[in-house]
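Chemist: Here is a sequence together with a model predicted from it:
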Amino acid sequence: MATARRIRVTGRVQGVFFRAWTREQAKRLGVFGWVRNCADGSVEAHVEGEQAAVEEMIAAMKHGPGAARVDALDCEAVALTGAHNFEVTH
């Protein structure tokens, strides 16, 4: 069953290739959506796909790439958008 989540990650998550890493994880897991930096220093993402893959993506984002430090991850259920790829947006 498909599901979608809006995710906000705070900590040292900008300038550490978090968005590129997130796109790589999305491709590996077969999930779709987007990721972007926010003005407040956080990273926001929309992730949708099969529930198990979305949950695995969230678990991966709790740690991020090696140079990142994730202090908190907030997640909320949102509507599916029908995305068919995963983009880094600005």
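Modeler: All right, it came through fine. Computed from a predicted structure; not experimentally measured. Numbering: from 1, shown residues only.

Chemist: from here on, contacts and neighbour counts on C-alpha atoms
Modeler: Fine.

Chemist: Helices along the protein, start to end?
Modeler: Taking DSSP state H as the criterion, the chain carries its helices at 18-29, 51-61.

Chemist: Indicate which one of those is closest to residue 74.
Modeler: Nearest to residue 74, of all the helices of the chain, is helix 51-61, at 9.6 Å by Cα to Cα.

Chemist: now the angle from that closest one to helix 18-29?
Modeler: Between the direction of helix 51-61 and that of helix 18-29, the angle (axes from the mean of the first three to the mean of the last three Cα atoms, to 10 degrees) works out to 150 degrees.

Chemist: Against that first model, consider the following:
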Amino acid sequence: MYKRLHAVVFGKVQGVGYRAFIYDKALSLGLKGFVKNLPDGTVEIEAEGDEIYLFQLLDKAKKGTPLTNVTNVDFKIYDDLKGYTTFKIAY
């Protein structure tokens, strides 16, 4: 079933290629939505797609890359969709 993931990622996640990492993972999973740096140093992820793939993206988001240090991920899964047609890095 298609759902929507909204997540905010905390830690050392800006200036280390984290958005590009999430972008690549989301594309490989066929998800739609965006990843965006927020002014407070966190990263926002919003993705739509099959629930199983959303949780795979969430798992990757929690692990990060060798250059990141993810300390926490706040997330919710929603039933309503916003109808994204692509996945992008938002600014």
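Modeler: Received it, and whenever you're ready, just let me know what you need. A quick note: this is a predicted structure, and the numbers were derived from the prediction, not measured.

Chemist: Can you add mean neighbour count and distance to residue 75 of structure 1 and give the helices of structure 1 back as CSV?
Modeler: As requested, the helices of structure 1 are exported to CSV (neighbours: other Cα atoms under 10 Å; distance: least, Cα to Cα, whole Å):
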stretch, mean neighbour count, distance to residue 75 of structure 1
helix 18-29, 18, 15
helix 51-61, 17, 8
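
Chemist: wait, doesn't residue 36 of structure 2 sit right on residue 22?
Modeler: No - taking contact to mean Cα atoms under 8 Å, the distance of 10.0 Å between residue 36 of structure 2 and residue 22 leaves them out of contact.

Chemist: which one is residue 56 of structure 1 nearest to, not counting chain neighbours?
Modeler: residue 29 (7.8 Å; Cα to Cα, 6 or more residues apart in numbering).

Chemist: and the one you found, what is it in contact with?
Modeler: Contacts were defined as Cα atoms under 8 Å, 6 or more residues apart in numbering; by that measure residue 29 of structure 1 touches 53, 56-57.

Chemist: What is the nearest of these to residue 47 of structure 1?
Modeler: Within the contacts of residue 29 of structure 1, the smallest distance to residue 47 of structure 1 is 8.1 Å, found for residue 57 (Cα to Cα).

Chemist: The closest one maps to what in structure 2?
Modeler: When the structures are aligned by TM-score structural alignment, the residue of structure 2 matched to residue 57 of structure 1 is residue 57.

Chemist: could you point out the longest strand in structure 1?
Modeler: Using DSSP state E, we find that the single longest strand of structure 1 is strand 2-12.

Chemist: which helices and strands sit right next to it?
Modeler: Contact analysis of strand 2-12 of structure 1 by 3 or more Cα pairs under 8 Å, 6 or more residues apart in numbering; DSSP states H and E lists strand 43-50, helix 51-61, strand 69-77 as its packing neighbours.

Chemist: Please name whichever of these is nearest to residue 88 of structure 1.
Modeler: The closest of the helices and strands packed on strand 2-12 of structure 1 to residue 88 of structure 1 is strand 43-50. By Cα to Cα, the value is 9.1 Å.
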